[in-house]
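Peer 1: this one's structure only:
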């Protein structure tokens, strides 16, 4: 993006701290793309059961929700960058154990130990990562920064599954998981090279510490009292229930119903991820021109049609195209929602508000994944995808009857009693 003449600021890509953070997280995302395909394949290879895949997804989801309850408290209390580095190192060690143990033969039980812990660490990392963007760029550049990050992540999501499919087919999914483990080391090194604005800022009025549960509830109260955020939380909780197991169902559909191989699955997920790239690049101009409400509602409506279409599709190319549309719209809706929270939440509450949002948002996800995958094995993918797609469409319709519909391009005000967001470069208080 070109320099803005009004402020004379350099383009975002020339910001050294943001650029370093961007590169480090891109490398980490590339590794995550390997695990995104390799873990379900590892379970399917060892058990042949889509229900087992869904159960593992559900268990990891529960761990994420539990970690989310107190993750925001930790992020707001302690050094955010240091927390991110620690969680990277934890995941490096645990994911690194999988290929080593697998040398003795399939050990599915290990995944039920490693994945929940890594999911909890990942939740803490993601909460901190959301606050890190706020501490890296000016407020009016948050949507642009999120878009650039997500677009780059999506590019790695294109190449990652493609390479993971090749590696899994040639060497086994456990080797692809080893690549994921190595990526966390690269992320940790990159984080060591940056400093967040909050690291340098001196808070003149430190926030009084309370019990962890009370601090978490402060974030939940802010979330609930802000009308747009409240509506988003409720509707997205339903959406995640309907789609949390979508990847597992998709992999099952491609391999079981359409006769695809591990390489086919990698190709489908890799090419479909181009939709995420498109969504990340489109979100900032869409929000500027159409406003938050129409962009968010439209994205989720299209998601519904795409999910239903995936189940009805009978060829691999059509499944790939529809999945790309789905991922594009998920990207648009997700970046819109995340950017709005970052813009209107005071910095000293941002970790707890993000934590409260994700804990609530993902609370129904594990149950949804277990039910979705069980139903796919019992009744078939077409019926399950049709029901999930109609549900997603109803989520979008629900947005028309909430403050989301009236939300424009500019952030809404903070709820009474919490004060405005602090000036850029401060930690708030």
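Peer 2: Right, received. Where do you want to start? Treat the numbers as computed from the prediction; the structure is a model and nothing was measured.

Peer 1: from here on, contacts and neighbour counts on C-alpha atoms
Peer 2: Fine.

Peer 1: Touching, residue 162 and residue 266? I think so.
Peer 2: Yes. Residue 162 lies in contact with residue 266 (Cα atoms under 8 Å); the separation is 4.6 Å.

Peer 1: Tell me which of these two has more neighbours.
Peer 2: residue 266 (29 against 25; other Cα atoms under 10 Å).

Peer 1: Regarding the more buried one, what is its secondary structure?
Peer 2: helix (DSSP: H, G, I helix; E, B strand; the rest coil).

Peer 1: Against residue 272, how distant is it?
Peer 2: 10 Å (Cα to Cα, to the nearest Å).

Peer 1: same deal with residue 219?
Peer 2: Counting by Cα to Cα - residue 219 and residue 272 are separated by 35 Å.

Peer 1: quick one: which of those two has more around it?
Peer 2: Taking other Cα under 10 Å, residue 219 and residue 272 do not tie; residue 272 has more neighbours (26 against 23).

Peer 1: Now do the contacts for that one.
Peer 2: Applying Cα atoms under 8 Å, 6 or more residues apart in numbering to residue 272 gives the contacts 158, 320, 321, 322, 323, 324, 325, 327.

Peer 1: Just give the closest residue to residue 408, not the sequence neighbours.
Peer 2: In space, and not counting its chain neighbours, residue 408 is closest to residue 291: 4.3 Å by Cα to Cα, 6 or more residues apart in numbering.

Peer 1: neighbours around the one you found, how many?
Peer 2: Neighbours of residue 291 (other Cα under 10 Å): 19.

Peer 1: hang on, isn't it packed against residue 404?
Peer 2: No. The criterion here is Cα under 8 Å, and residue 291 misses it with residue 404 at 10.2 Å.

Peer 1: elements contacting the helix or strand encompassing residue 332?
Peer 2: Secondary structure from DSSP states H and E places residue 332 in helix 316-344. The contact analysis (3 or more Cα pairs under 8 Å, 6 or more residues apart in numbering; DSSP states H and E) places helix 316-344 against helix 108-134, helix 142-171, helix 262-272, helix 274-290, helix 292-312, helix 347-363.

Peer 1: Could you check the angle it makes with helix 108-134?
Peer 2: 50 degrees (axes from the mean of the first three to the mean of the last three Cα atoms, to 10 degrees).

Peer 1: Second structure for comparison follows:
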């Protein structure tokens, strides 16, 4: 039976359904990270500065080699940058938590802009020296460590909790994209004029600075009252500021597991790629094809960064970490078997494809469980612990390849990942994680 009342009720239900659908569409648009103005300003500025830095990273050793003719002194530049970055990592966390993050980031961009503009001018004038280059590298490395620590800490203030994983994945995509685009562009510019990569890098920091100045939201929560928060005690007081980060990390089962898993994973990836490069050259593969292998691996990471949020949504966090660790160990072992040909890049690219999902989940969780006033110190401790061993990976790969047969030597790196997988499978910290941050 139907009638006017029934039809009116149906029309009302249709109107309510249409209104609900419109609300859902609006909520979906609002929840999209692409519509987050402030995060996108920060992200875009860092895309540009990351590409600029990748250009300079390629051009600096080339410039030193042209000036000195010494490969040893050219290598000294990269070593100096890594040494300064490692030394500044923990102090950077203290600065980020004690001072205004926006002002620190602006200051860092100004420092990097000035030093690279000065280097470009010196190259044009023919007055560039090794001493000047080392000053530029050291100043830029120190400023970059402070900036990246502040950026890690600030993301939580710019996005909603449910967007943290997606935001970290976007940053991963930015990193892989810049590592693919920056070096070829740097090489092209260096060929056109030795000062151009450094001038381009200075311009990238100017654009990053402009984006920062346009961000409206604060990059941190209000600072706690010193009387109620021991973390605000000056660093010179025993047990004061600098120790709060390590103490928080060591006291949190998840964060302890994070650094135990991340350190061998990062070391294994770096060492495996280095060892594969040497192995392929030994087998007679032309340098152009060796470069293609490296690019293939980078493309795998870039694609993985875009799919990381979807993968993270479909698997519980502990399951995701275990799957990634064990599959990476298997894929690296397969790459070892194929290490005399270009096909070795395929399993490594798949392994790198899975990496951003792990980073997005792990660092998204870290950002969620760490109080805002400790973000800088905790991030600095996690990054230091997770990446410090990476610097040893090329040296380890070189020693192994010099004294052990090629494939046998390369098996050390899948075994490192197995160690991380065992911790992920049986470690109490991983089991204690919840599904969502």
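Peer 2: Yep, it's here. Here the structure is a predicted model, which means the values were calculated and not measured.

Peer 1: What does the TM-score come to for these two?
Peer 2: Remark: TM-score between the superposed chains equals 0.79 [TM-score structural alignment, normalised by the length of the first structure]; 404 aligned residues with a Cα RMSD of 3.7 Å.

Peer 1: what number of residues lie near the aligned residue in the second structure for residue 329 of the first structure?
Peer 2: Structural correspondence for residue 329 of the first structure with respect to the second structure (TM-score structural alignment): residue 354. Residues lying near residue 354 of the second structure (other Cα under 10 Å) number 26.

Peer 1: thought residue 354 of the second structure was touching residue 301?
Peer 2: Yes. Assessed by Cα under 8 Å, residue 354 of the second structure is found in contact with residue 301 at 7.5 Å.

Peer 1: residue contacts, whichever residue in the second structure pairs up with residue 19 of the first structure?
Peer 2: Using TM-score structural alignment, the equivalent of residue 19 of the first structure in the second structure is residue 40. By Cα under 8 Å, 6+ apart, residue 40 of the second structure lies in contact with 33, 34.

Peer 1: same thing with residue 61 of the second structure?
Peer 2: Going by Cα under 8 Å, 6+ apart, residue 61 of the second structure touches 74, 75, 77, 78.

Peer 1: Going by neighbour count, which residues of stretch 311-321 of the second structure are buried?
Peer 2: 311, 312, 317, 318, 319, 320, 321 (16 or more other Cα atoms under 10 Å).

Peer 1: how far out from the middle of the chain is it?
Peer 2: How far stretch 311-321 of the second structure lies from its chain's middle: 20 Å, per Cα atoms, centre = their mean, to the nearest Å.

Peer 1: In the first structure, which residue range corresponds to that stretch?
Peer 2: Under TM-score structural alignment, the match for stretch 311-321 of the second structure is residues 286-296.

Peer 1: And that stretch, end to end?
Peer 2: Using Cα to Cα, one end of stretch 286-296 of the first structure lies 10 Å from the other.

Peer 1: For the corresponding residue of the second structure for residue 210 of the first structure, give me its contacts.
Peer 2: Aligned by TM-score structural alignment, residue 210 of the first structure pairs with residue 233 of the second structure. Residues near residue 233 of the second structure by Cα under 8 Å, 6+ apart: 226, 240, 241.

Peer 1: Go through the residues you listed and flag which are in strands.
Peer 2: Nothing among the contacts of residue 233 of the second structure maps onto strands, per DSSP state E.

Peer 1: Tell me, of the residues you listed, which are also contacts in the first structure.
Peer 2: By both residues aligned by TM-score structural alignment, their matches' Cα atoms under 8 Å, those still in contact after alignment to the first structure are 240, 241.

Peer 1: ChimeraX command for the buried members of the contacts of residue 233 of the second structure?
Peer 2: Selection of the buried residues among the contacts of residue 233 of the second structure in ChimeraX, burial being defined by 16+ other Cα under 10 Å:
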select :241
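
Peer 1: So which of the contacts of residue 233 of the second structure are in helices?
Peer 2: Under the assignment DSSP state H, these contribute residue 241 to helices.

Peer 1: wait, which of the contacts of residue 233 of the second structure is closest to residue 66 of the second structure?
Peer 2: residue 241 (44.9 Å; Cα to Cα).

Peer 1: Could you find the closest non-adjacent residue to residue 315 of the first structure?
Peer 2: Excluding the flanking residues, the one nearest residue 315 of the first structure by Cα to Cα, 6+ apart is residue 258, at 6.9 Å.

Peer 1: List the residues that contact that neighbour.
Peer 2: Residue 258 of the first structure makes contact with 314, 315, 316, according to Cα under 8 Å, 6+ apart.

Peer 1: Check those for burial and list the buried ones.
Peer 2: If we count by 16+ other Cα under 10 Å, these have these buried: residue 316.

Peer 1: nearest to residue 108 of the first structure, of the contacts of residue 258 of the first structure?
Peer 2: The shortest approach to residue 108 of the first structure among the contacts of residue 258 of the first structure belongs to residue 316, at 28.9 Å (Cα to Cα).

Peer 1: roughly how far apart are that closest one and residue 304 of the first structure?
Peer 2: For residue 316 of the first structure, the distance to residue 304 of the first structure - Cα to Cα - is 19 Å.

Peer 1: same thing with residue 209 of the first structure?
Peer 2: In terms of Cα to Cα, residue 209 of the first structure sits 43 Å off from residue 304 of the first structure.

Peer 1: and the two? which has more neighbours close in?
Peer 2: Taking other Cα under 10 Å, residue 209 of the first structure and residue 304 do not tie; residue 304 has more neighbours (27 against 10).

Peer 1: Which element, helix or strand, includes the nearest residue to that one once chain neighbours are set aside?
Peer 2: Among residues not flanking residue 304 of the first structure along the chain, residue 389 sits closest, at 4.1 Å (Cα to Cα, 6+ apart). Using DSSP H and E, residue 389 of the first structure falls within helix 381-399.

Peer 1: Also compute the angle for that helix relative to helix 292-312, please.
Peer 2: Using the same axes, to 10 degrees: helix 381-399 of the first structure against helix 292-312 is 170 degrees.

Peer 1: Count the residues that sit near residue 43 of the first structure.
Peer 2: Residue 43 of the first structure has 22 neighbours, counted by other Cα under 10 Å.

Peer 1: hang on, I meant residue 411 of the first structure
Peer 2: Counted with other Cα under 10 Å, the neighbours of residue 411 of the first structure add up to 15.

Peer 1: Can you verify my assumption that it contacts residue 339?
Peer 2: No. Using Cα under 8 Å as the test, residue 411 of the first structure is too far from residue 339 to be in contact (9.3 Å).

Peer 1: Any buried residues in the helix holding residue 389 of the first structure, and which?
Peer 2: Residues 381-382, 384-397, 399 are the ones in helix 381-399 of the first structure that count as buried (16+ other Cα under 10 Å).
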